[in-house]
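S.K.: Predicted model and sequence follow; I will ask about them next.
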Amino acid sequence: MKLDIVILAAGQGTRMKSSLPKVLHPVAGRPMLAHVIATARALDPVAIHVVVGHGADEVRTALAGEDLNWVVQAQQLGTGDAVLQALPDIAGDSVVLVLYGDVPLIETATLRALVAQADQAPALLTAEVGDPQGYGRIIRAADGSVVAVVEEKDANPEQRALREVNSGVLAAPASLLARYLPAVGNANSQGEYYLPDVLGLAVSDGLAVAAQLALSEIEILGVNDRVQLAAVEREYQLRRAHAFMREGVAIADPRRFDLRGTLHCGRDVSIDVNVVLEGEVSLGDGVSIGPNCVLRDVAIGAGSTVHAMSHLEGAVLAENTSVGPFARLRPGTRMAAGARIGNFVETKNADIGVASKVNHLTYIGDCAMGEGVNIGAGTITCNYDGVNKHRTTIGDGVFVGSNSTLVAPVEIADGGFVAAGSTLTMAVGENELAVARGRQRNIQGWQRPNSSNKEGH
């Protein structure tokens, strides 16, 4: 069976109250439309046709690089009209599956079951919901076959009481859609051409319309406002959390898990609450991530720990490293085995050597650090002169005392020792002690100045 997929993404989404086209609002860090496209690709279609209208250029730009056939619906005249715009690009012997760019949680297995029933006649995806408000209701004949879908605005009280609703997702032979869609009228409260109206035309022709029931109500949830967007986000994250937990990842609270990219985990990984994972994240065996951390495009080696409130981006950590709490690792940070970065430390474009320690209140930028180095509290590498960046090179076994300033470019050779409070501007040789601070003077009889402005205290 040849399959073409049409994704409707032309609506403005006025209830979102946003200048961003509705289908570009993110779920797990990606536009809703991107999720629908990924599900569509899993069905191996001949082509994916995306119907755009409001914000068409912005939508195309956001999905640049995707192999898609873009179709413009110049006027938003309803779902039937939208599908009609795509039909000229679809072969008559294909089956057409219609999806929606604002329904991102639909499952591939559900769609496969739906398409399998649509080789001769239309097939509709339905769902049993607790609150059917806003949905078209499914009207069935005495034998259980679907005879029509009535939109809520056009339904009578008896029809509105029905709990089986139309998801909007439909599959049908392209030849039938080409016959029925031009015959669909717009005599309804919205003055639009509704795609489900083809079902009544098919029934009139004696065709049996199949209905595939969705596995869950959330699967067909369309996003019309930010409340529904948040519900979809939480459901997506819960699904991902449960999948990782089944693979052995310990997630403290799956309802406070946020994956906005791709995560690879080894065995016995532990993730505490409110951790945000973005981009490409890899966690080796036994890695522990504390609460309220952000990891973006990082790889962390086995046995390592990231303590609470730490922010890591573009960093690579070897095995048995320790970070935080309250640490910030910026892009280009590389930690060798056993290295430690403590609280209120910021690093950028820095190599931290094997078993080296930068424990607290420190900035290390544009630095190559050897093995077994100890950096005291309050130390900074002065890597920027206002125009250019310069590097600091620190050899093996170096000790840098607290509150030291290393003015790059500067080098400290193996075994060097920098006295606390030093401002270093020249190289330090092997096993040398560098003392670069002003001489202390104690002035006897000194009097504190008295302020004449008493109100200033």
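M.R.: Yep, it's here.
S.K.: contacts and neighbour counts: CA atoms only from here.
M.R.: OK.
S.K.: Check the gap between residue 385 and residue 128 for me.
M.R.: 66 Å (Cα to Cα, to the nearest Å).
S.K.: Structure two is appended below for comparative analysis:
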Amino acid sequence: MTPTTTMDLVILAGGRGRRMGTLRPKVLLPLAGVSSLEWVLRTSDAFASARRIAILGYSAEDITPVLRDRRVEVMTLEPVLGPVHALTALDLSDAPDHTVVVLPADVPLLRRETLAALLAHRTTSTAALTMVSAVSERPYGLMRVLRSEAGEVIGLVGEKDASRQQRSIRECTSGVFACAAPVLRAALASFAWDTVERERTLVELVAALRRAGHDVDAISATVPHEIRGINSQTELAEASAIMRQTKCEELMSAGVTIIDPATTYVGPDVEVGHDTVLHPNVYLEGRTRVGSACEIHAGTRLVDATLEDHVVILNYCVVTDSTVRSRAQLGPFAHIRPGSDVGEDARVGNYVELKKTTLGKASKASHLTYLGDATVGEDVNVGAGVITCNYDGVNKHRTVIGDGAFVGSDSQLVAPVTIGRGAFVAAGSSITRDVPDEGLGIARSRQENKDGWARKRRQ
């Protein structure tokens, strides 16, 4: 064969995955923060010069939106009678220097380095097809690679068809391969698809190539678990654990302290600065960015959150799509809902909820408080039990609290309302009108004591 000069990366995402026990296509099930399909797309993203094609079948209408804006051509085939049959959707070139690289979307652990090694090997290999194999400690369910005494690949055998001796083989593959386009085209034409009794796999394709006199070879995966496929919920969970461990190792090598990596869940797109400490059962998801020298305690969940440097988050807090500025402290049990901004040196304490609220520098809301649709200035003290009444049943309204204001405990601020700079709100007040700068707002009934009332009632 002449050196490869053109290439198609073909992503197979047409299978249903009945063994997963779900109606959703298995390639869209979550795996360490993103779908299995997304992992494969990210692996192939590094090869910008290649034409990428996704072949869909089951639930194509659910998968197609995921591929938008990803520079991927979409082809649909229904029904899909196995991964080899899916390739019949391609209009294969007859150019001898054209290679088709097949990436099953349910083999998400394949690394870019291994894919690059496969492509590099194809530029010099004289074999018609090159697969990615690995020596697996637990080969159950994988195709075994059969070799001659001279070490040449002579075929594959699936788990169900393997003899006891063949099942003892540890070199396996799961369907990642590269093949010369004209050879693949001829092999596909040799199958009688109208009489197929079961799915066609790489086992049958390799057998067809060998019958036609073609050589087949293999390269070894960089890491053995790369060839693992996802065919059950158990395998999905195991692959997720591998991905999470890999991410934790990446962070720890960059100076992040993770107390217990086994219980720390960090998504693939999360960034964490050096000298930050992550305690057990911390969940960092989405596009979360954590600065340097932060400390995040157990049970905390951050989703699309941004934390600047030296932030402390105590136990069991939730922060979603919000920003926490330097040296701020949250929790325990604080809930920061989308659109909020917690200022430098600010404090948000026990059972405090913020929603679309800006809390200024060095301001405090320490206990049992709800601040929704509010703008709170600097050095403001918000007492326990304060709520902003931001919803009138139809519309949301804003509350503005000026710098240096003091809002007494158990007060209700009925929006729209403004508390002026340096103003006070007396505890237990229901404020419905603006309080001027340096003023006092008080709105409660006058207390009246009745001497002896309790003694008379007991009698």
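M.R.: Looks like it arrived, so ask away. In this text, all values refer to a predicted model and were calculated from it rather than measured experimentally.
S.K.: that older thread, neighbour count: residue 385 and residue 128 of the first structure, which is higher?
M.R.: Using other Cα atoms under 10 Å, the more surrounded residue of residue 385 of the first structure and residue 128 is residue 128, with 17 against 10.
S.K.: List the contacts of the equivalent of the more buried one over in the second structure.
M.R.: By TM-score structural alignment, residue 128 of the first structure lines up with residue 135 in the second structure. Applying Cα atoms under 8 Å, 6 or more residues apart in numbering to residue 135 of the second structure gives the contacts 170-172, 224.
S.K.: What residues of stretch 104-115 of the first structure count as buried?
M.R.: Buried residues in stretch 104-115 of the first structure, defined by neighbour count with 16 or more other Cα atoms under 10 Å: 104-108, 111, 114-115.
S.K.: and what of stretch 379-386 of the first structure?
M.R.: For stretch 379-386 of the first structure, burial by neighbour count (16+ other Cα under 10 Å) applies to 379-383.
S.K.: Check which helices and strands the strand or helix carrying residue 35 of the first structure sits against.
M.R.: Residue 35 of the first structure is part of helix 32-41 when elements are defined by DSSP states H and E. Other helices and strands packing on helix 32-41 of the first structure, by 3 or more Cα pairs under 8 Å, 6 or more residues apart in numbering; DSSP states H and E, are strand 3-9, strand 47-52.
S.K.: Give me the mean deviation of the shortest one from the second structure.
M.R.: Superposed on the second structure, strand 47-52 of the first structure shows a mean distance to its aligned partners of 1.3 Å (mean Cα distance after the TM-score superposition for the first structure).
S.K.: so that strand corresponds to what in the second structure?
M.R.: Against the second structure, strand 47-52 of the first structure falls on residues 51-56 (TM-score structural alignment).
S.K.: now do the longest one
M.R.: The counterpart of strand 3-9 of the first structure in the second structure, using TM-score structural alignment, spans residues 7-13.
S.K.: and residue 284 of the second structure, which of the three is it?
M.R.: strand (DSSP: H, G, I helix; E, B strand; the rest coil).
S.K.: ok, the match of residue 128 of the first structure to residue 388 of the second structure distance?
M.R.: Applying Cα to Cα, the value for residue 135 of the second structure to residue 388 of the second structure is 62 Å.
S.K.: just residue 442 of the second structure next, same as before
M.R.: According to Cα to Cα, residue 442 of the second structure stands 16 Å off from residue 388 of the second structure.
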